[in-house]
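> Below is the sequence, then the predicted model.
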Amino acid sequence: MSSPNTESSTPNTQSSSPNTQSCASTPSPVSLADKRPIIISGPYADDTGRLVRRLKNAYPGIFSLPAMHTTRPQRPNETEGVSNFFVGMTQLAIMKSYGEFIHTDCSNGCWYGTSRTAVAKEMDKGLIPILDIGTSGIKRVQKTSKLHARYVRFRRSSFDGPSESYEDGDADDEESADEGEGDDASLVSTMVSSIASKLNDDQFISIVSDDIGDAYKQLEEFVFGSMYQGQ
């Protein structure tokens, strides 16, 4: 008498198999094989900012923007430690003297710095930190921070003159004078060549485009080229 029940349960077991197989064969949309931070720079902060936001929003739970330390006054709608840590100039200077920052920038009289601790915390969460820094900053970070990262340089093909609204707070006075005033196409080209010569193809890309959509596509292909496993 128990046989019909046993037999009737068989189709249920078999019918569940396709679902199990389907779940198992569905690839994860993104493989986190490459967790190196991504450092992006360009002559126009608005352009690089758009690329960073688009990448982060397109892949939630994959990328992050580490909270920065800043001497800028806290705004009413801001929460300490979410996007920024609000500090005085003395505290920021002390942290800088101890080498706690990967890089620092000055914009409109206010200082900003991304600390090694902030980047490490994001990586500990399994996230990929994205740093948006100045042109001379990318050279300085690559040269001195010993950060194992990937570097992206973006500019419009029409770019031919001074640009950035922030200063590289990590550069020496002489280096800053050389780079800050003459951030024109020829200097940028020389700087990019210098950086690229020291990095592998999967570590650096120079994107030149007047189309933000095209630039984003190149950025996406570069980022995910080494993150997908077997795809």
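Thanks, I have it. Residues are numbered from 1 along each chain as shown.
> For the rest of this, base every contact and every neighbour count on C-alpha atoms.
OK.
> Go over the secondary structure and confirm Asp105 is in a helix.
No - according to DSSP: H, G, I helix; E, B strand; the rest coil, Asp105 belongs to no helix; its state is strand.
> ok, it - how many residues close by?
21 (other CA atoms under 10 Å).
> Kindly report the same for the one 4 residues further on.
For Gly109, the tally of surrounding residues (other CA under 10 Å) stands at 11.
> Please report how far it lies from Arg72.
Noted for Gly109: a distance of 8 Å to Arg72, by CA to CA, to the nearest Å.
> Now Glu181. Nearest residue, chain neighbours left out?
Spatial nearest neighbour of Glu181, excluding adjacent residues (CA to CA, 6 or more residues apart in numbering): Pro162 at 7.2 Å.
> Also Phe159?
Nearest non-adjacent residue to Phe159 (CA to CA, 6+ apart): Ala185, at 6.6 Å.
> Can you name the residues that contact the one you found?
Counting by CA atoms under 8 Å, 6 or more residues apart in numbering, Ala185 touches Phe159, Asp160, Gly161.
> Tell me how many other residues surround Pro17.
One correction, residue 17 is Ser, not Pro. 12.
> measure it to Thr6 for me?
Per CA to CA, Ser17 is found 17 Å from Thr6.
> what's the answer for Ser22, then?
26 Å.
> can you list the contacts of Ala185 in a markdown table and add neighbour count and secondary structure?
Below are these laid out as a markdown table (neighbours: other CA atoms under 10 Å; DSSP: H, G, I helix; E, B strand; the rest coil):
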| residue | neighbour count | secondary structure |
| --- | --- | --- |
| Phe159 | 15 | coil |
| Asp160 | 14 | coil |
| Gly161 | 15 | coil |
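> Next one for the comparison:
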Amino acid sequence: MSGRLTVLAGPTAVGKGTVAAYVRAHHPEVWISVSATTRPARPGEVDGVHYHFVAPETFEAMAQRGDLLEWAVVHGRHRYGTPRGPVEEVLAQGRPALLEIDLQGARQVRASMPQARFVFLKPPSWQELVNRLVGRGTESEEERTRRLETAVAELAAEEEFDVTVVNTDVAEAAEELVGLMVDPSA
């Protein structure tokens, strides 16, 4: 495997985190970046494993120092970003690295690291995306509405990516993603 960076993005509730968790559990050779966020942890999320949960002031300081490879305000509320140092260290070691981020972040990474591979994770249908968002039960009705409005624009960005993976089945989508990371011609 090469040390090429792969960026996984797609609309809200498409299963980016679930696919990344499958890769983490089944492919220890793939390093997965842990993003920083100002949002509170959801039930079951662990600081330093799922995200680095930080205060807004801490996040702002990281952004000001240039410690973030990318960052964005997501769904008009919380900030998310990728700490730069760990990504650069892993790539220098020649390991495959995966960023699971939102569309805004993917665009920033493309501007600074165009040699990365950009993978769009797509739902099998709009209704399935709605079902997944409602089914996880972690957002209020107002938040779900905001996320679905954002998802329309996110889905329209598919053409900006190098390849699309449809997340019909988590294991299949994750294995397809890892296959793209392993294949130097992809």
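Received it, and whenever you're ready, just let me know what you need. Just so it is clear, the model here is predicted, and its values are computed rather than measured.
> for the longest helix anywhere in the second structure, packing partners?
Secondary structure of the second structure per DSSP state H: the longest helix is helix 141-156. Judged by 3 or more CA pairs under 8 Å, 6 or more residues apart in numbering; DSSP states H and E, helix 141-156 of the second structure is in contact with helix 126-136.
> any idea what sits nearest Tyr112 of the first structure, other than its immediate chain neighbours?
Using CA to CA, 6+ apart, the closest residue to Tyr112 of the first structure is Thr70 (4.4 Å).
> ok, now how distant is the residue mapped onto the one you found from the second structure from Leu155 of the second structure?
Using TM-score structural alignment to pair residues, one finds that Thr70 of the first structure aligns to Thr37 in the second structure. Noted for Thr37 of the second structure: a distance of 23 Å to Leu155 of the second structure, by CA to CA.
> who has more neighbours, these two?
Thr37 (24 against 18).
> does the residue most central in space within the first structure count as helix, strand or coil?
Residue closest to the average C-alpha location in the first structure (CA atoms, centre = their mean): Ile130, at 1.8 Å. When classified by three-state DSSP, Ile130 of the first structure comes out as strand.
> Ok, the one 10 residues further on next?
Classification of Arg140 of the first structure using three-state DSSP returns helix.
> count of neighbours near it?
20.
> in the second structure, which spans are strands?
For the second structure, the strands defined by DSSP state E cover 5-9, 31-32, 36-37, 52-53, 68-74, 78-83, 97-100, 117-122, 163-166.
> and of the ones you listed, who's closest to Ala106 of the second structure?
Of all these, it is strand 5-9 that lies closest to Ala106 of the second structure, at 6.7 Å by CA to CA.
> quick one, that closest one and strand 117-122 angle?
Inter-element angle recorded for strand 5-9 of the second structure and strand 117-122: 20 degrees (by axes from the mean of the first three to the mean of the last three CA atoms, to 10 degrees).
> so strand 5-9 of the second structure corresponds to what in the first structure?
Per the alignment by TM-score structural alignment, strand 5-9 of the second structure matches residues 37-41 in the first structure.
> State the distance from the aligned partner of Leu92 of the first structure in the second structure to Ala171 of the second structure.
With the correspondence set by TM-score structural alignment, Leu92 of the first structure lines up against Phe59 in the second structure. Phe59 of the second structure sits 33 Å away from Ala171 of the second structure, going by CA to CA.
> again, but for Glu89 of the second structure
28 Å.
> Give me the more crowded residue out of those two.
It is Ala171, of Glu89 of the second structure and Ala171, that has more neighbours when counted by other CA under 10 Å, with 15 against 11.
> hang on, isn't the more buried one packed against Tyr22?
Yes - between Ala171 of the second structure and Tyr22 there is a contact at 6.8 Å, judged by CA atoms under 8 Å.
> which helices and strands does the lengthiest helix in the first structure pack with?
Longest helix in the first structure by number of residues, with DSSP H as the criterion: helix 3-25. Based on contacts counted as 3+ CA pairs under 8 Å, 6+ apart, there is no element that helix 3-25 of the first structure packs against.
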